[in-house]
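S.K.: My questions are about this predicted structure, shown below with the sequence.
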Amino acid sequence: MRDDLRHSVQALLRHPGHALLSLLTLSCGLGFAIFAAGIYFSFTAGDLPFPEPERLVAVEASRDGERSQAKSVHYLDLLEYQRQTPSLEALLPLQTDTVTLGGQRQYPANFAAARVSAGIWLWLGEAARPELGRGLLPGDSEPGAAPVAVIGADLWRRFLGADPAIVGSRLKINGVDTEIVGVLPGRLRFPMTQELWLPFQPPAGTLSRGEGYSMGTPQHVMALGRLRPGASREQASAELHQVAQNLATQFPANNRRVGALALPYAAWGLPDVDMILLGLAGAAALLLALVCINTANLLLARANERRQELAVRAALGAPRGRLVMQMLTETWLLCLAAAGLGLFFSAWALEATQQAVMATADGRLPFWIHFTMRPQAVLVGLGVSLLTALATGLLPAWRASAVDLNSALRDGRGSQGRTSSRFARGLVWVQIALSSLLLLASGLQTYTVHQRLNAGTGARMEGVLTARLTLRTAEYQGSGEAVQAARAALWNRLQARLDEAAASAQARVALSTSLPGGGMIDTDEILPEGMTVQDGQYPEGGNYRINAGFFDAMEVKLLAGREFGPQDRADSLKVAVINQNFAQQHWPGQDPLGKRFAIVEGQTQKRIGPWITVVGVIPHVLQGIGRERGLRAANFYLPISQATPGAPADMGIALVGVPDNAASRELLARAVAQADPSLALEQVVSAEERQRIAHGGEDVAAAMYLILGLLTLGLAISGIYGVTSRAVQLRGQEIGVRRAVGASDGQLMRMLLGQALSLLALALPLGLTGGALALSGELGSSLPLGLGVLLVGTLISSLVLFSTWLPARRALRQSPTAALNSP
């Protein structure tokens, strides 16, 4: 074994160019595979600082067998799960929330909070041991107990100046005077990103499963369980499933499509991770296949050069297995060195990914996820490198060891030369198909993400400072007339204060329940006047409340009619401004001004609301993120001044014409404090940054797709040239024979190029079709796909034809005698 290693190292050093090219090629594939494994284990393994984290089980409701959302278990269902799931030691509820915390020396601020059952703290171990004071106790959740809270150490230092007397002090939380009883370690963000904890209180009011199977109501909670010693998550899942089936039988109107799932804690609240990981794994596998083909071609060429050496060793008595092992050892050394190089670059890429995701996740990344190199990923890299060595080196080694001693010692060609050309053509075919598939998929993914991130919204986005204000204090909660009047009065006061602030900065104010370029797409069922509806299937429209002057401030030009003004009061004619999509879908070819529609209220018992008259039409303004639904949405806008009853509980604020700096943020904060000093702004960012955050880190994904595309392009150029030119070189003797019997250079060139075109005709459509299928549903238009197919097809065809023409031209310059003696 030692001699084999020494001989392999010497063989590699004798041909440093070949070794370096093989090393770099292998490093591309192995590095990306290790990176993909690092992403996978960062999500699934996590850094959970709890004792026996494998016993913690997150329970989520499912809808028609599919995961829905973390806060999805109805409290009445939870009570049944608690009673009828013996595999769980306990199953406890909690709720996540955002609360407004009043500062002692600054404006109030919003923080992610959780309302937690005291029993959960026992499961968290040392991670939840207070640095100061105490944690939550069972008595804190009792009816009538004094309001208390526990805060995280980072919040304590960042927002409260690490006040040593914080324990026992009282602060306003959502306007309620609350005692701070403890400070927990800063690393803890339980259950996901929270840093303030309140006692859990059961949902208020009469408990009812409500209409249908809707989830996310105030009576839905998150649920965390702990397995009994020896019990498995599969047992718990089966028990929960049985209970869910019983509930579906008992309450078919509400629970017919509702199930229950027991998930690992690290899977909590991450329903789309499987698709991300599957895409990464698929890309890594295809890239590795491309790498294996490239490297196998290099090794075949190297083995062809060593046939006489191998023949001499065979003649001296070396068994074939020893020759194969000798050549495999060289491949293993290359793969291990490439894995080391790939490990270095993938560790760097994981750290860069962590920084990029933290910059774009807006504090939403669960605390246990940290993209870093993990031992599991290193082991995967080692295993993949060994498999790659086997897949890449075994066939070249086996073919090279099958030497015909007489012919190899006579002229350097073995009997395998007769089939090498066919094998080389097979390599070219696979290389073309894989390269075109990966190039098309990565290129179009990069394009679509870039388009979404840089698409215009139809409204001004430069020089716009945005924020969100959510009403969390008790006087604004509920649906009574007093609450609605308080909300309406607040928005009037805020509008006045913001107008004053904007005037001092020579800016303008825009208010909307959802600002353009991000946030949610808010929809309601509607009934356009004159439409006949069958089976209660009403069309949907996007519903947004805005202030008078909104479109002028956001520089959206009206196509027809007017926007809202002071005449649009609560007691005047109900009016709306609609977008082009709304007009074209419901009144095609007609003048929409003066047309009417109504909002359909209720879920099961549907009621037609008051008629609303269209007074203006605008171009399409993108609400939400720019996917297909947002681009085709039929949106309508209603004045905030006509929102009573039904005044919104939160509002997006845009200060148009100011930079995102401390002075502008102070203007906004002061205006809110003057309107109501107990409220706090959140998500204070520029409109461009807000749009980027709304895409949830898609710019990180775009960078990954771009890197994958560049790797594929590099491998395609080197690989297609390598396998194609080698296929031509292997036909050197055939070219010599044809020239000797009278074939002209033009005929031979046309023959070789024609055979290259026949390979393209078979392999290129296959690869392009695979890439197009992989992107089905991702593209909103067929034009990018068509252009992508054209560009990738042209690039791959040019590479193949050039890689055929150049070595063919060299071969045709040789004399027939030299060609007949070529290897």
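M.R.: Arrived safely.

S.K.: Please count neighbours and contacts with C-alpha atoms only from this point.
M.R.: OK.

S.K.: Now stretch 481-492: buried residues?
M.R.: Residues 483, 484, 487, 488, 490, 491, 492 are the ones in stretch 481-492 that count as buried (16 or more other CA atoms under 10 Å).

S.K.: An error on my part: the question was meant for stretch 99-119.
M.R.: 99-103, 107-118.

S.K.: Likewise for stretch 767-784?
M.R.: Quick answer for stretch 767-784 (16+ other CA under 10 Å): 767, 768, 769, 770, 771, 772, 775, 779.

S.K.: same question, stretch 679-696
M.R.: Residues 679-682, 684-696 are the ones in stretch 679-696 that count as buried (16+ other CA under 10 Å).

S.K.: Also stretch 662-680?
M.R.: Taking 16+ other CA under 10 Å as the neighbour-count basis, stretch 662-680 is seen to contain the buried residues 664-665, 667-673, 675, 678-680.

S.K.: do the same with stretch 811-819
M.R.: For stretch 811-819, burial by neighbour count (16+ other CA under 10 Å) applies to 811, 812, 816, 819.

S.K.: Please compare the first structure with the one that follows:
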Amino acid sequence: MSWLLDIKYAFRLLIKAPKFTALTLVVLIGGLSLSLFTFSFLYAIVYKPLPLPEGDTVYRVFGNHNGHRHANVAYEILQAMQQEDVFSEYGIWQDTSVRLSINDAGKTIPASFVQPNMFSFSRTEPIMGRTINQEDLRTDAEKVVVLSHTVWQNDFNQDPNIVGKNIRINETVTTVIGVMPKNYNFPIVSKLWLPLPQQLQNIQPSSKQQYPIYARLNHNISLKQAEQQLSDAANSIYQLTYKQYDKEEGELSIELASFPIAQTDRDGSIVFTFFNLIALSILILACINVGNLLLARAIERQKEIAIRAALGAPQKRLTLQLMWEGIIITLLGGVLSVLLVGALLSTTDSIIKSALPNNIPFWWNWELDAPTLLMAIVFTLLTIFLASFIPAWRSANQDINATLRDGTRGAQSKKAGKLSRMLVTFQIFLISTLLLMGSVSAFIAYFLLNVDFGVNYDRTYLASFNLQKQEYPTEQQQRNFIQGLLTELEQSPQITNTFSYFFIGQSTLKIQTEKDINTLPKKIKTFSIIGKGDFYRAELLQGRHLSISDNENAQRVVLVSQSMVERYWPDEMVLGKTIDVMLNQQEQTFTIVGVVANLADGSSFYSDKISEDEMHLSGLQFSSSYPRIIYKYHDNEQEAEEYFYQSLFKFNRNLEPNRLEPASYSSDMMKNIAVIVAWITFGSAGFALLLALTGIYGLTANSVVQRTHEIGVRRAVGATDRNIIQLFLKHGSKQLMIGMGAGMMVFSVIAIAFQSFTENMIPPLLYVALITVVVTLLSVIVMLAIYLPTRKAVKLEPSAALRYE
């Protein structure tokens, strides 16, 4: 029972030193909480299995075409899935948004068109009524809908008799047939579920439509095997269909990903690793500081420990005896950290879900779950090892004779001095790396908060559509729909301007120029537009707008961006010039009729260009089944949204926009995320800097104190105060150079990889500026941490320093 005596003794030591106990607890709770919260927050977004029965077996299926991921190329992938027996279950769905009419008002709700097997696939039964069956998919079937628990609770006051009642969805009478359980929003954010329309059920070889696919692997096949088999089969089918049905040439492969990984577009793993490495580094800093404090207490007892060892105490007993203080503090800190992180996760969950009630994937639930608790145990054990075991083992594993010989009169042993210098160097390395990486993250957050893409989001709404080929088979029908909807919207007194555009893609430009053609961009971003879009996008600088006279029977015309003029025709008149463009695998000639202002690249935040070259073609000459409608309203957002649906239903009561939201929604979300990242970055960097300051100062001060006797000897033999301070600063500068040098080497490798990943987003000179600032800051901090305790020591009288214990 000797270990009980050791625990009681450790408790007495901690109670007798309340300041030491409080300081170590604060440091540990800070490091553990930050690491644990970072892990749990990102794990819920990137890796957490779907909160469904057998949720860890659910995958999304993607088609990679020429290296670009698509939701899928529907026909080829579905044919391959039918040929290859790799899935036990699968199906398709289509996300949309619908207008739910309640009394005289309405609201837009995210919904999904689904197949009957989706509910059985998710292993979830309704709490009331039934789900969609095969009969509901017939074209002559009654219109039916399944409600989510949220809609049933918030919009129908949990009416116990809701099943069988009629409600209005998109002004169509629809019968409620069931209500799903609470928190069920599969596949992603759905609040309503409707039968998959007939035109989506029979996908033809000529189809270019893209639909998301859910699937569950057979137990006898691995993920890699399934991807390979499906890729081979899908690509074989695609090679037969792309020529026959005028599809883009290339290779088609299949990729499977979990829903969380798919939602983060494969970048989630990078973000998860990056931020967890930062958090783990801060935890290590905290462990070093706590270990240093415990080591200092152990050094104070070093002579006592040496005497015990000389009397026959085993090393194992001495190590455990010294560890108990650290174990008690770490366990207490771990418990308090778990409680704190649990509260933070619950608050985070409430804030985010309140701010974005309809746009959070249903698996984004932040709570104290099993992986978080398991990671808390791992972090706690790591902390015990770094902050408790290593100092205790180092103190117990000593040369008894050397300690009794040179450990008297407060002198610092050689081993203690070497360890102190190594810890200071390692802390400098960690903090320099963290500060450099944090500075880059802060710059990115600042960039995202302040970037101006040249788009006017003020009182502007955006709607996007997927015009099905079965309903709008010709380009003329697509154009008629867009023109009619724009005209109807303009009749509203609430709406001032309308505009339609869609992104055609990257078109190859062929142009006669004196410049070397190899130095010019080969691809130009190309849009098709209907209307005057300068209230929303680029302002007209020269020439004229595209008009209704620029139709399919007229001369092909184009608006070019100012950056194109400066790049290709500097100091020339461009109006009336002709250019050849490879569009839809055909070379066509266009006449320039106008020049528009530059827009920053809105497709990627990782561009090294201030602006992107753009061409705007007439939407009456090049239409699309994926148009975007932009309209500007006066003041009342609710009325503007209501009138949009009224206008839409005059043309097609069964057509729902894929999304209808303020045009600034994506930008605002990006900026909100940037604010969160900035606060996390600055908070983490501030906490890490505080840890580094206290740690480096504590280590150097403790080292100087233990060398007080040496300082007294040096002064007694004639050394001046200045000489002694310079000597200590010289030793410290070596640690500073080694630590920062290693940090800059690691940062250089990260910076090179980051530049490649972000397409040279950050100017190289900024890295130089960041390194200069961090080196200067750390140099001042470390030199002060050495100078202040050294200056205090040299102020002692030589006689007092020589007698110092």
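M.R.: Good, I have the coordinates. Keep in mind that this is a model prediction, so the values were computed, not measured.

S.K.: Need the TM-score from the superposition.
M.R.: The TM-score (TM-score structural alignment, normalised by the length of the second structure) is 0.85; 781 aligned residues with a CA RMSD of 3.9 Å.

S.K.: circling back: right, and the pair among the buried residues of stretch 662-680 of the first structure with maximum separation?
M.R.: 664 and 678 (20.2 Å; CA to CA).

S.K.: Restricted to helices, list the buried residues of stretch 481-492 of the first structure.
M.R.: Within those, residues falling in helices by DSSP state H are 483, 484, 487, 488, 490, 491, 492.

S.K.: Serialize those to TSV and add fields for distance to residue 511 of the first structure.
M.R.: What follows is these, written out as TSV (distance: CA to CA, whole Å):
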residue	distance to residue 511 of the first structure
483	20
484	18
487	14
488	13
490	13
491	9
492	11
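
S.K.: and of these, the nearest to residue 205 of the first structure?
M.R.: residue 483 (17.4 Å).

S.K.: That closest one reaches residue 475, doesn't it?
M.R.: Yes - counting by CA atoms under 8 Å, residue 475 is a contact partner of residue 483 of the first structure at 6.1 Å.

S.K.: which ones are touching residue 577 of the first structure?
M.R.: Counting by CA atoms under 8 Å, 6 or more residues apart in numbering, residue 577 of the first structure makes contact with 563, 614, 615, 616, 617, 618, 636, 637, 638.

S.K.: out of these, which is most surrounded?
M.R.: residue 617 (26 neighbours; other CA atoms under 10 Å).

S.K.: And that residue, what's its match in the second structure?
M.R.: Residue 617 of the first structure maps onto residue 596 in the second structure, with residues paired by TM-score structural alignment.

S.K.: and the gap between that match and residue 511 of the second structure?
M.R.: Taking CA to CA, to the nearest Å as the criterion, residue 596 of the second structure is separated from residue 511 of the second structure by 19 Å.

S.K.: if I pick residue 278 of the first structure, what's in contact with it?
M.R.: So residue 278 of the first structure contacts nothing (CA under 8 Å, 6+ apart).

S.K.: With residue 188 of the first structure instead?
M.R.: With CA under 8 Å, 6+ apart, residue 188 of the first structure has these contacts: 127, 128, 152, 195, 367.

S.K.: so what corresponds to the last one in the second structure?
M.R.: Residue 367 of the first structure maps onto residue 362 in the second structure, with residues paired by TM-score structural alignment.

S.K.: Let me know the helix or strand that that match is in.
M.R.: Assigned by DSSP states H and E, residue 362 of the second structure belongs to no helix or strand.

S.K.: I'd assumed residue 538 was in contact with residue 601 of the first structure.
M.R.: No - counting by CA under 8 Å, residue 538 is not a contact partner of residue 601 of the first structure; they are 11.1 Å apart.

S.K.: Looking at these two, which has the bigger crowd around it?
M.R.: Taking other CA under 10 Å, residue 601 of the first structure and residue 538 do not tie; residue 538 has more neighbours (17 against 14).

S.K.: What sits closest to that one if chain neighbours are left out?
M.R.: Once flanking residues are discounted, residue 538 of the first structure sits nearest to residue 525: 5.7 Å by CA to CA, 6 or more residues apart in numbering.

S.K.: Could you measure from the one you found over to residue 89 of the first structure?
M.R.: Distance of residue 525 of the first structure to residue 89 of the first structure, given as CA to CA: 44 Å.
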